[in-house]
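> From the sequence below, what's the structure:
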Amino acid sequence: MKWLLLSTVSVLFLSGCTVYRSDGRKQFETEAPGKVSTTATAFQLKSCKKEGRLETWFNEEFPSRTYELVVSEPDLEIWRTHRDQRVEVKALQKTETTTQACVYEFANDVVWNLYKDQFIRELENNMMTLE
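Sure thing, here's the model as predicted:
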């Protein structure tokens, strides 16, 4: 029984090594950095801060006229504006005790439109931390 188990583990280990060292894997590793793009490069987090009650109230009552409201939910608001060619997005995540405000930057409108739905889904799934 030990011999069968040992030989099975050895075969699995050796087959794993041949896949790891295959020409296909080497080709993938050399070509991947230029071809694989992630959403981490699509936008950049510029800043995050906790807002006080007075600041939150002021921003709700007197929003900046340059910002456009993208999402309005009871616990999440997403505002968008342009800074030169870049798109700046301000996300406000609200709880009963605090408001977390984070500012993100997208390279341009094309990148914003490409990743907008995914970005909003991530924020709706509470990707912003309140720490």
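> From here on, just use CA atoms for contacts and neighbour counts.
Will do.
> ok, residues contacting the lengthiest helix in the chain?
When the chain is parsed with DSSP state H, its longest helix is helix 2-20. The contact list for helix 2-20 (C-alpha atoms under 8 Å, 6 or more residues apart in numbering) reads residue 25.
> quick check: angle from whatever helix or strand comes next after it to helix 2-20?
Using DSSP states H and E, the helix or strand that follows helix 2-20 in sequence is helix 23-35. Using axes from the mean of the first three to the mean of the last three C-alpha atoms, to 10 degrees, the inter-axis angle of helix 23-35 relative to helix 2-20 is 40 degrees.
> now the helices for the protein?
Going by DSSP H, the chain shows helices at 2-20, 23-35, 53-61, 109-124.
> how about those in a markdown table, adding mean neighbour count and distance to residue 78?
A markdown table is the format used below for those (neighbours: other C-alpha atoms under 10 Å; distance: least, C-alpha to C-alpha, whole Å):
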| stretch | mean neighbour count | distance to residue 78 |
| --- | --- | --- |
| helix 2-20 | 11 | 44 |
| helix 23-35 | 10 | 31 |
| helix 53-61 | 12 | 12 |
| helix 109-124 | 14 | 8 |
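> Also this sequence, please, to line up against the first:
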Amino acid sequence: MLTLEGKENLQMCQDTAVITIHSMEQLGNSFSPILDYLLCKKPGIVFHLEPIFEFYDSGNDLDDLAIKYHKKKNYLNGYLPALEELEQKKMIKVIQKHRTHFGNLFEEQYSLIAWKPEP
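Purely as a prediction, here's the structure:
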């Protein structure tokens, strides 16, 4: 779904839950087309289990290594601030966002963000 090819074949309504696991990470900062698509389709809830750059603390040695790894791999970046901006505009409601502190020596792959479009 990196290109959104075939999106017209996806059925989505307010009863739909969208779950991403280690897929948004591949988008780097090119997440806008998918985010715009989700905003347009208005699923009931969206869950992301992804490495979230903004949760890292550069003052922590392990997090600093994760930041470097994250940047080197060009993983998802800027997504959480984009969601927070949409929440400020009352376009979405962020239900949950937190680090799970679960991953490997290079990164935390399972940070959680849950949100839903506002009606």
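> Need the TM-score from the superposition.
Here the TM-score for the pair of chains, by TM-score structural alignment, normalised by the length of structure 2, is 0.26; 55 aligned residues with a C-alpha RMSD of 4.7 Å.
> of all the helices of structure 1, which lies closest to residue 45 of structure 1?
Taking C-alpha to C-alpha as the criterion, helix 109-124 is the member of the helices of structure 1 that comes nearest to residue 45 of structure 1, at 11.9 Å.
> Can you give me the distance of the closest residue in space to residue 76 of structure 1 that isn't next to it in sequence to residue 48 of structure 1?
Closest residue to residue 76 of structure 1 in three dimensions, ignoring its sequence neighbours and counting by C-alpha to C-alpha, 6 or more residues apart in numbering: residue 93, at 4.6 Å. Counting by C-alpha to C-alpha, to the nearest Å, the separation of residue 93 of structure 1 from residue 48 of structure 1 is 11 Å.
> what do these two both touch?
100, 101.
> and the residue nearest to residue 89 of structure 1 when sequence neighbours are not counted, how many residues sit next to it?
Take residue 89 of structure 1 and drop its neighbours on the chain: the residue closest to it by C-alpha to C-alpha, 6+ apart is residue 80, 4.5 Å away. Number of residues near residue 80 of structure 1 (other C-alpha atoms under 10 Å) recorded here: 20.
> and residue 80 of structure 1, what does it touch?
By C-alpha under 8 Å, 6+ apart, the contact set of residue 80 of structure 1 is 67, 68, 69, 70, 87, 88, 89, 90.
> how much space is there between the fourth one and residue 113 of structure 1?
Computed as C-alpha to C-alpha, the residue 70 of structure 1 to residue 113 of structure 1 distance reads 12 Å.
> Check the last one too.
The gap separating residue 90 of structure 1 from residue 113 of structure 1 is 16 Å, by C-alpha to C-alpha.
> Show me which helix runs longest in structure 2.
Counting by DSSP H, the longest helix found in structure 2 is helix 61-72.
> helix or strand right after it?
That would be, after helix 61-72 of structure 2 and using DSSP H and E, helix 79-88.
> Can you spell out which helices and strands pack onto the helix or strand just after that following helix?
Later in the chain than helix 79-88 of structure 2, the nearest helix or strand by DSSP H and E is strand 92-98. Contacts defined by 3 or more C-alpha pairs under 8 Å, 6 or more residues apart in numbering; DSSP states H and E place strand 92-98 of structure 2 against helix 79-88, strand 111-117.
> any chance of those in TSV, plus distance to residue 18 of structure 2 and mean neighbour count?
Compiled in TSV, those are given as follows (distance: least, C-alpha to C-alpha, whole Å; neighbours: other C-alpha atoms under 10 Å):
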stretch	distance to residue 18 of structure 2	mean neighbour count
helix 79-88	15	15
strand 111-117	10	20
